[in-house]
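sequence first, then the predicted structure:
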Amino acid sequence: MKYSVLGTTGVKVSRICLGTATFGVAPTAQDADRVVGAAIDLGVNFVDTADVYGNMPVFDRPGAPAAADREPAEQILGHALRNRRDQMVIASKSNGIVGHDINDRGLSRRHIIRQVETSLRRLQTDYIDLYYAHDPDPDTPLEQTLAVYDDLIRQGKIRYVGLSNHPAWQVTQALWIADDRRLNAPVAAQVKYNLIDRTAERELGPACDHFGLSIVPYAPLHGGLLADLAVLDREVSGDQRFGAAGFSEAEIALAREAERLSREWGLKPYQVSLAWLLSRPAVASAIVGAETADELRVNATAADVELEPAQLDALTALAAEPAAFEHRAGDGPARPSTTTGSAS
């Protein structure tokens, strides 16, 4: 396994991050322990979760327990990490709707503190390594949100702060606020980013690269389409796992071309797609929502794949539209260097 430095923290995280959005559904609560164990065996030391993952109706699918009968993903992860919590860098987040009260959501001081305490209990830990604002909250000034994160860091309940699904201008604004008020600044940005969806390259990527934040992409295989075209034969695939639509014809066509190139190079589509993403500026680790231990094992092999410049260019050219701003080496200050290591 290879590792990257997370932003400016000095903390090294595996280039593959275990995602837990569907914990309790796939894998089941019983199988999650095996998935987490496989991650540790592979050298994966980074896991991503959230207060709303796992037991919400949006994750329902045929054959899985109903939402009311499922544990939260954080709780399942807490069980799986007993006696091995220190081997993982845990990321969680809040902002989503978690109850029926009007204040059971958002990024207010009231809600964040309550959700951090809830997550700590579920995870059976006394600190969370990286805590994200899950989405922007138009009702709460960013100054208030950053101030409560700073308080929680000083209390030792969280270590670092990140922003999820925030546009580049808000990430930059957060950095200005933190600098002006001497608060702990965000160190990472989580966003949907893959070979098909390259919106992050327009502004967020260059901003993070310039200011030294790490990008931690979710959906790096676009719901499995970039992993294996056999996903099209599944009853539930892509964003259908979260109650949204399936794949478009244009997305399928791009995935077919990526698969063709992969075969030419003697590699698997998931290896090529993840290796391309991990080569992009500022990307530290890709969140893989593996539903089985075997899926995690094969996806983890991508961390060791080094594509040639010509191969990277061929993949980049597949996008229907180039990014509005294509970052080039030398456009910003040097980022923290990466390190490598071997899984035991």
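Everything's here; your move.

only C-alpha atoms from now on, for both contacts and neighbour counts.
Fine.

pull the number of nearby residues for T145.
When neighbours are defined as other Cα atoms under 10 Å, T145 has 18 of them.

put this next to the first one:
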Amino acid sequence: MDIRNLGRSGLRVSAVGLGCNNFGQRTDLETSRKVIHKAIDLGITLFDTADIYAGMGGSETVLGEVLGDRRKDIVLATKYAKPMSTDGTKQGASRRYIFNAVEASLKRLKTDYIDLYQQHEFDDRTPIEETLRALDDLVRQGKVRYIGHSNFPAWRIAEAEFTARQMGVTPFVSSQDEYSLVVRGIEKDLLPAAQQYNLGLLPFFPLANGLLTGKYKPGTEPPADSRFAKAPALRERSATPRNEAIAVKLDTFARERGHTLLELAFSWLAARPQVSSVIAGATRVEQIEQNVKAASWKLSAEEMAEIDGITL
């Protein structure tokens, strides 16, 4: 497994990370246990969860139950800011809420520190100065090692960087955003911002909700046990006529070179600027094995250019 620095920080993470949103939701405790331990055995170190995953805390609770002594072997990342209550009182990035949220996450995860604490979305009701000061205090207290953000617009990334420098507080070191062969919108503004400030990019939905696995064929119904069959909204979002046409061409491109579409999806992201780790979920041990293997294709400059011709 390739190990990389997370942006400009000294934190080292595996090039393939494990998205933990399935734990406690699509996978039961014992299945989650098998997936988690297999991931560690295969060299995955970055485990990415959030307080809202699996029904408000379910994913964190599973990780807390399963990790045990292996907690020290991984980089544990979680998130705050999205609603944890229906009345709007438990969300955002205020000092009060961050301090409450981190304690709740630490309790569920059964740990006394979080390696990477990420703001899940920007909070336009809280000054960024207040948020950064609170996060800096958590770092100084040892409850958090590094901080990152997710779903920030590019100009908010620049604002946060400038503010952290002016205040002399801990800056964000990572940005987690949707990025795949069929979703390349971040390349316009966000990716340049990540490059400017040397943020580690953590792409999520690398397989476009399953479209880039190769299991779906245009004009045919998805397999009954597939994600698209169980979640029609995801199919409608990802399997647009444009995306399906691109996926067909990419599948041909990969097969002509002795690879699968899934291997192309992972390896392309792993070769993109600023990408520190590709975040992908798994509901079965076999998927973990596929994901780890998938990022090993070293694409040439000519192949990368040809992919641009297909996807842009």
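Perfect, I can see it now. Computed from a predicted structure; not experimentally measured.

TM value for the aligned chains?
Remark: TM-score between the superposed chains equals 0.93 [TM-score structural alignment, normalised by the length of the second structure]; 306 aligned residues with a Cα RMSD of 1.8 Å.

let me see the ranges of the strands in the first structure.
Assigned strands in the first structure, in chain order: 2-5, 12-14, 16-19, 46-48, 89-94, 128-133, 158-164, 188-192, 214-218, 286-288, 339-340 (criterion: DSSP state E).

between those, which one is closest to T118 of the first structure.
strand 89-94 (10.5 Å; Cα to Cα).

which residue numbers in the second structure go with that closest one?
Mapped onto the second structure using TM-score structural alignment, strand 89-94 of the first structure spans residues 75-80.

for the strands of the first structure, give me TSV that also has distance to R241 of the first structure and mean neighbour count.
Conversion of the strands of the first structure to TSV gives the following (distance: least, Cα to Cα, whole Å; neighbours: other Cα atoms under 10 Å):
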stretch	distance to R241 of the first structure	mean neighbour count
strand 2-5	29	22
strand 12-14	26	24
strand 16-19	14	27
strand 46-48	17	24
strand 89-94	20	24
strand 128-133	22	24
strand 158-164	20	23
strand 188-192	15	24
strand 214-218	14	26
strand 286-288	14	26
strand 339-340	34	12
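
counterpart of G210 of the second structure in the first structure?
When the first structure is aligned by TM-score structural alignment, G210 of the second structure is paired with G224.

okay, now its match: neighbour count?
Using other Cα under 10 Å, G224 of the first structure is surrounded by 20 other residues.

so it versus E117 of the first structure, what's the distance?
To E117 of the first structure, G224 of the first structure is 33 Å away according to Cα to Cα, to the nearest Å.

just A21 of the first structure next, same as before
Counting by Cα to Cα, the gap from A21 of the first structure to E117 of the first structure is 20 Å.

what do you get for L278 of the first structure?
L278 of the first structure sits 33 Å away from E117 of the first structure, going by Cα to Cα.

of A21 and E117 of the first structure, who's got more company?
The neighbour count for A21 of the first structure versus E117, taken as other Cα under 10 Å, is higher for A21 (27 against 13).

what lines up with that one in the second structure?
In the second structure, A21 of the first structure lands on N21 (TM-score structural alignment).

count the residues that sit near the closest residue to A224 of the second structure other than its chain neighbours.
Leaving aside its chain neighbours, A224 of the second structure sits nearest to K230 (7.5 Å; criterion: Cα to Cα, 6 or more residues apart in numbering). K230 of the second structure: 13 surrounding residues under other Cα under 10 Å.
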